[in-house]
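quick one, structure for this:
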Amino acid sequence: MTVRAEGIKLATTRAPLWTVAGVVVSSLGLAVVQGSVGSPSIPIEPERAALGVAMFAVPVLLILAALTVTGEYRTGMIRTTFLAVPNRTRVLLGKAVVTSVFAGVCTAAMVVASVVAVRMVGTDRQSADLALSEPAVWRTVGAMAVYAMLGSVLAVGLGALIRHSAGVIAVLLLLPFVVEPLLGAMPQVGRRVGPLLPFTNANAFTEVPLLQTVSMWWGPLGSLVYFAAVAAVVFALAVVDVNRRDP
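Predicted coordinates:
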């Protein structure tokens, strides 16, 4: 019941539709640029083709996931939600399930579309590694989808903890694109703290070539486990906080 209700909320608002439309244009636009202006003799790996999805689509989808919580606190609709479903844990779980599935499906579709876009505009040499029969392509599709799904769980948790749209948007944008790269670039701090930063681990798992200045302590699978653990801990703290502050 809770999952269905959250799905109806998501499907009956315009924000998700316009959000997806915007990130599709941005993601595919960068893929087309890579295929049309890159060196014709250098192949484009699936991870590079998915660069636009990692830079534009996933962060926006995570913000959308967080806004499903903060938006209800801002309008006061959260009271109606809790009246309909008194179990606060079920409410957060429903939001996490719906937003993570939505983000995962959208991300997977956009990665496939980006790969196809590069193949359409690039040379045969550029698209040599981008055939849909290549396991590396589907590894990237799966990795990006898993990242988006776990990130959505993290975003819902942050939304429930922060409860203010501007605050959670700032965290979800500044942390992966400003704070973590700066910490990773500091010689002493980056070596000691960098491998423990959540989005740095997510980036190491997807292997998308974003700015990565940190030498990790473990491989891609370890990075996935670490990022999943961070998302689970933040979500668990949010569940405890909501049950305590919204009796």
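
only C-alpha atoms from now on, for both contacts and neighbour counts.
Will do.

for the chain, which helix is longest?
If you go by DSSP state H, the chain has its longest helix at helix 88-121.

for the very next helix or strand once past that helix, packing partners?
Sequence-wise, the next helix or strand downstream of helix 88-121 (DSSP states H and E) is helix 135-162. Contacts defined by 3 or more C-alpha pairs under 8 Å, 6 or more residues apart in numbering; DSSP states H and E place helix 135-162 against helix 46-49, helix 58-75, helix 88-121, helix 165-174, helix 198-206, helix 220-245.

now tabulate those helices in CSV and tack on mean neighbour count.
Listed next are the helices and strands packed on helix 135-162 as CSV, based on neighbours: other C-alpha atoms under 10 Å:
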stretch, mean neighbour count
helix 46-49, 26
helix 58-75, 22
helix 88-121, 22
helix 165-174, 16
helix 198-206, 24
helix 220-245, 18
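
can I get these in CSV including distance to Arg139?
Shown next, in CSV, are the helices and strands packed on helix 135-162 (distance: least, C-alpha to C-alpha, whole Å):
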stretch, distance to Arg139
helix 46-49, 9
helix 58-75, 17
helix 88-121, 11
helix 165-174, 25
helix 198-206, 9
helix 220-245, 12
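
I have a second one here; can you model it like the first so I can compare?
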Amino acid sequence: MSTVVAALNAERIKLGTIRSPLWATLLAAALSFGVAALQAGSTYDYERLTPQAAVLGVAVFGVPVLMVVAAMTVTGEYRAATIRTTFMAVPDRTVVIGAKVAVAAVFSAVAALLMVAGSVLVARWVADPPAGELLTVAGSARIGAAVALYAALAAVLAVGVAALVRHTAGAVAVLLLWPLLVEPLLGNLPGRGVQIGPYLPFANVFRFLDVPWLFPTYAGHWGSLASLGYFTAVVAVVLVAAVAVVNRRDA
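Down below sits the predicted model:
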């Protein structure tokens, strides 16, 4: 138990003592707030801006940036060759990966929740009073919790991908292209998108969030909570594979 606590504390210190996560998170927040302002500014007089539309920037752009931050907690150590020191201090590599997962998930969830709150406030401030009347604390609580959960799971996925790839450029390419390019393209393939779309992990999590993005409306094989479960299962498979690979190959 003491080893787990020490590993968690070490990962917390690592994340808190470098500036790149903070700057990346601030960049993601600025981008999310900008998208919220654009969404609010483009509403018509009698159109109501929903909390889901207000947090589009957080879900689409903010969370992927947080995924990159989570991935760099792994790839940064491989690049600097400090991962060997980490494994010497904590020989159980599963504990090391678990500590990175826990710290990255908590950091991403808290950051995403703050971005959601900021995006809703920005959208409410920019939108005309009738358009922004749905942007209340009670109305935004559900989407805030959902996006925070999504960010936590995405951070776990990022740590898993990073542990498998080990190189920052490769991990960043996978984590950004997967939700922002590959899945939207597959989901919109003429004649095939309707068949492929329901099985795309990020398409499923966006269905759970009910946030509008580049995915068509698919005839789903399961409900909203099952879509979250599907995404969680994909994350779990990637993480289990990462732990197995990390335990088998050299640092």
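
how alike are these chains, TM-score-wise?
Counting by TM-score structural alignment, normalised by the length of the first structure, the TM-score of this superposition works out to 0.95. Behind it: 245 aligned residues with a C-alpha RMSD of 1.3 Å.

on that earlier part again, and the helices and strands packed on helix 135-162 of the first structure: which comes nearest Met186 of the first structure?
Distance to Met186 of the first structure, taken as C-alpha to C-alpha, is lowest for helix 198-206 among those, at 14.3 Å.

how close does the closest one sit to the second structure?
With mean C-alpha distance after the TM-score superposition for the first structure, helix 198-206 of the first structure departs from the second structure by a mean of 1.1 Å once superposed.

equivalent range in the second structure for that helix?
Residues 201-209 of the second structure are matched to helix 198-206 of the first structure when aligned by TM-score structural alignment.

show me what contacts Asn188 of the second structure?
Val194, Gly197, Phe215, Pro216 (C-alpha atoms under 8 Å, 6 or more residues apart in numbering).

number of residues surrounding the last one?
What that stands for is Pro216 of the second structure. Using other C-alpha atoms under 10 Å, Pro216 of the second structure has 14 other residues around it.

can you tell me the SS state at it?
coil (DSSP: H, G, I helix; E, B strand; the rest coil).

wait, what's in contact with Thr3 of the second structure?
Val90.

could you check how far it is from Ala81 of the second structure?
22 Å (C-alpha to C-alpha, to the nearest Å).

go on, Leu27 of the second structure?
Distance from Leu27 of the second structure to Ala81 of the second structure, by C-alpha to C-alpha: 28 Å.

same thing with Arg124 of the second structure?
Taking C-alpha to C-alpha, one finds Arg124 of the second structure at 47 Å from Ala81 of the second structure.

residue contacts, the residue nearest to Val161 of the second structure when sequence neighbours are not counted?
Setting aside the residues directly before and after it, Val161 of the second structure is nearest to Ala171 in space (C-alpha to C-alpha, 6 or more residues apart in numbering), at 6.3 Å. For Ala171 of the second structure, the contacting residues are Val68, Ala71, Ala158, Val161, Ala162, Val165, by C-alpha under 8 Å, 6+ apart.

most widely separated two among these?
Val68 and Val165, at 13.0 Å, using C-alpha to C-alpha across these.

what count of nearby residues applies to the equivalent of Leu15 of the second structure over in the first structure?
In the first structure, Leu15 of the second structure lines up with Leu10, judged by TM-score structural alignment. By other C-alpha under 10 Å, 20 other residues sit near Leu10 of the first structure.

quick check: the gap between Leu10 of the first structure and Val208 of the first structure.
29 Å.

what does Ala108 of the first structure align to in the second structure?
Per TM-score structural alignment, Ala108 of the first structure is aligned with Leu113.

my read: its match touches Gly144, true?
Yes - using C-alpha atoms under 8 Å, Leu113 of the second structure is in contact with Gly144, at 5.7 Å.

any idea how far Gln126 of the first structure is from the residue of the first structure positioned farthest from its centre?
In the first structure, Ser41 marks the outermost C-alpha relative to the chain mean, sitting 31.7 Å out by C-alpha atoms, centre = their mean. Counting by C-alpha to C-alpha, the separation of Ser41 of the first structure from Gln126 of the first structure is 6 Å.

anything in contact with each of these two?
What both Ser41 of the first structure and Gln126 touch, as defined by C-alpha under 8 Å, 6+ apart, is an empty set.

if we can go back for a sec, and the closest residue to the match of Leu15 of the second structure other than its chain neighbours, how far is that from Arg245 of the first structure?
Nearest residue to Leu10 of the first structure, sequence neighbours excluded (C-alpha to C-alpha, 6+ apart): Pro16, at 6.9 Å. To Arg245 of the first structure, Pro16 of the first structure is 29 Å away according to C-alpha to C-alpha.

residues contacting Leu209 of the second structure?
Gln52, Ile143, Ala146, Val147.

let me fix that, I meant to ask about Ser20 of the second structure.
Counting by C-alpha under 8 Å, 6+ apart, the residues that Ser20 of the second structure touches are Val69.

one more: Val55 of the second structure?
Ser32, Ala36, Val116, Ser119, Val120, Val211.

so what's the equivalent of Leu221 of the first structure over in the second structure closest to, chain neighbours aside?
In the second structure, the residue paired with Leu221 of the first structure is Leu225, using TM-score structural alignment. Sequence neighbours aside, Phe208 is the residue nearest to Leu225 of the second structure in space, at 6.4 Å (criterion: C-alpha to C-alpha, 6+ apart).
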